[in-house]
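*Asks:* Here is the input, now give the coordinates:
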Amino acid sequence: MKKLIIASTSTIHGSGYLEYLLPTLTTFFVDVKTVLFIPYARPGGISYNEYTKTAEKAFAKINIGVTGIHQFENPKEAIQKAEAIFTGGGNTFELVNKLYKNDIIYALKQALETGTPYLGTSAGSNICGVNMKNTNDMPIVYPPSFTTLGIIPFNINAHFLDPIKGSKHMGETRETRIKEFHVFNEVAVLGLREGSWLEVFGDNISLKGKHTARLFQQNLEAIELEKGSLKWEAGK
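*Replies:* Next up, the predicted model:
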């Protein structure tokens, strides 16, 4: 049975890394001693070791160890043997690129489908969707494919921002960009606001945290989904 937490962000304003999620992670990762960390997204270009240390400090607060996947000679085997897996945020293009280049994207998908507990934040959440086409990141590398894990039947737009009333910013809103996506793509997109996350247990997907989420579907008006179980009829 799938068991995932898909969070918009690792850090909300005024808190430390993963701090707002730690009460949930204490229960979610109960009986887990060590989490396998995938640092490939490298926020700000930091090294794998530096990023892994950041995750280590956070998980130490709930008495869970962290080992970076880059520390293993065989990353595919590391995924297959992992008690639990965490993929951090950063650049989704580079994350997906490394998952394909290291030939582990299908091993990761299989692990999650067979019940290995998983935490994703930002880029690590983007990869849970059908494809990565709704990332906000710059295309700094060209991955072999935009197809991702497909663990959930829609895409995530992490860090979703609503238009600011009275703003003089002349750039496109997130909603505008997603409408452009839907000219050519049928996949639904969930705008996940900061401080919110999805909990996935089997086929049940629930919205948790502070905010509603905004659902976009092709040729339909966007709708707000309340906290709790996410259920909507496709095309309605």
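*Asks:* Going by C-alpha atoms from here, please, whenever you check contacts or count neighbours.
*Replies:* Fine.
*Asks:* Which single helix of the chain contains the most residues?
*Replies:* Ranked by residue count and defined by DSSP state H, the top helix of the chain is helix 48-60.
*Asks:* hmm, who's touching it?
*Replies:* For helix 48-60, the external contacting residues (CA atoms under 8 Å, 6 or more residues apart in numbering) are Tyr17, Leu18, Glu19, Phe37, Pro39, Tyr40, Arg42, Gly65, Val66, Thr67, Gly68, His70.
*Asks:* Cross-check the contact I'm expecting between the second one and Ser8.
*Replies:* It refers to Leu18. No: taking contacts as CA atoms under 8 Å, Leu18 lies outside contact range of Ser8: 11.2 Å.
*Asks:* how about this one, so we can line them up?
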Amino acid sequence: MSLNLLLLSSSRVAETAFLQHAVDLIQSHLASCFTDNKDHQNKKLVFIPYAGVTISYDEYFEIARRPFAELGYNLSSIHQYTSPQDAILQADVIIIGGGNTFELVNQLYKHELIPLITEQLKSGKPYIGWSAGSNIAAPTIRTTNDMPIVEPASFNALNLLPFQINPHYLEVTIDGHQGETREQRIREFLEINPGQRVVGIPEGTALQLSGSQLKYVGSQAGVIFSSVTGEATKTFITSTTNINFLLDTI
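*Replies:* Okay, here's the model as predicted:
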């Protein structure tokens, strides 16, 4: 199994344009995946807009297409194909955008794409996801921040990594807010699901996996919550932290 994953926390940071904060990272990720192919920019990139709810697939595709076009890549969308399965099989790169994670997984199950995408990515096909698209690289979507606006066939996701992901992670307590903090919600997950790990990736950061090398990318610290050895622990990570141990099966 050879995985090439770029999992972005978000599509924007502060006032930046869509994916502009990640352009260099996207470019280097794709270039590294196609080092033996001089014609790599003619590769077929297929976008999955299923997480979009308050925006049409056409609108979402056009927003996502622009930053890739600026890099010289041609992007198509899965909803433009007669067969979603054929779109995945023909793709050289699979890209899944953010939005509502429950609706994303709902549509992936409806189109019977979960096993196919997993198979294609495990064979080495490059993947780029952000927000919900990053969340589904985990075994399940049970650490998403989203409201369950639909009930998918299962909470099980692509299961590409042996740990849970929490995009848009916030290390903050809001004055006057009486609900749970992000940390409290993750600790609730670990209380009910002992022996697990959850990696929180803040805005502007990412996880990148190339073969057997997992890296945390970003200037802001991320966090690992773990209950593998008993009581839940919390560890901050930076771009210099060796996090390959997260790939070990628990």
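*Asks:* Leu18 and Ser8 of the first structure: which is more packed in?
*Replies:* Taking neighbours as other CA atoms under 10 Å, Leu18 of the first structure and Ser8 compare with Ser8 leading, 28 against 20.
*Asks:* What about the counterpart of Gly14 of the first structure in the second structure, how many residues nearby?
*Replies:* Gly14 of the first structure maps onto Glu15 in the second structure, with residues paired by TM-score structural alignment. Neighbourhood size, Glu15 of the second structure [other CA under 10 Å]: 7.
*Asks:* Point me to the helix or strand that includes Glu15 of the second structure.
*Replies:* Secondary structure from DSSP states H and E places Glu15 of the second structure outside every helix and strand.
*Asks:* Give me the distance between it and Pro115 of the second structure.
*Replies:* Glu15 of the second structure sits at a distance of 37 Å from Pro115 of the second structure (criterion: CA to CA, to the nearest Å).
*Asks:* And for Glu70 of the second structure?
*Replies:* 32 Å.
*Asks:* Looking at those two, which has the bigger crowd around it?
*Replies:* When neighbours are counted by other CA under 10 Å, Glu70 of the second structure and Pro115 differ, and Pro115 comes out ahead with 13 against 10.
*Asks:* what's the closest non-adjacent residue to that one?
*Replies:* In space, and not counting its chain neighbours, Pro115 of the second structure is closest to Leu158: 7.5 Å by CA to CA, 6 or more residues apart in numbering.
*Asks:* element containing the residue mapped onto Ile85 of the first structure from the second structure, please.
*Replies:* Taking TM-score structural alignment for the superposition, Ile85 of the first structure sits opposite Ile94 in the second structure. Assessed by DSSP H and E, Ile94 of the second structure sits inside strand 93-96.
*Asks:* gap between that strand and the chain center?
*Replies:* With CA atoms, centre = their mean, to the nearest Å as the basis, strand 93-96 of the second structure stands 10 Å off its chain's centre.
*Asks:* before we move on, what about stretch 136-143 of the second structure?
*Replies:* 9 Å.
*Asks:* so where is it in the first structure?
*Replies:* The aligned range for stretch 136-143 of the second structure is 127-134, by TM-score structural alignment.
*Asks:* Can you name the residues in contact with the matching stretch?
*Replies:* If you take CA under 8 Å, 6+ apart as the criterion, stretch 127-134 of the first structure is touched by 6, 92, 96, 126, 146-157, 178, 181, 187, 189.
*Asks:* Next one: the closest residue to Ser227 of the second structure other than its chain neighbours from Asn244 of the second structure, what distance?
*Replies:* Nearest residue to Ser227 of the second structure in three dimensions, chain neighbours excluded: Gly195, at 4.9 Å (CA to CA, 6+ apart). To Asn244 of the second structure, Gly195 of the second structure is 18 Å away according to CA to CA.
*Asks:* Kindly report the same for Thr16 of the second structure.
*Replies:* Relative to Asn244 of the second structure, and taking CA to CA, Thr16 of the second structure is found at 31 Å.
*Asks:* Comparing the two, which shows the higher neighbour count?
*Replies:* The residue with more neighbours, out of Thr16 of the second structure and Asn244, is Asn244; 13 against 10, by other CA under 10 Å.
*Asks:* ok, that one - contacts?
*Replies:* Listed by CA under 8 Å, 6+ apart, the contact partners of Asn244 of the second structure are Ser212, Gln213, Leu214, Lys215.
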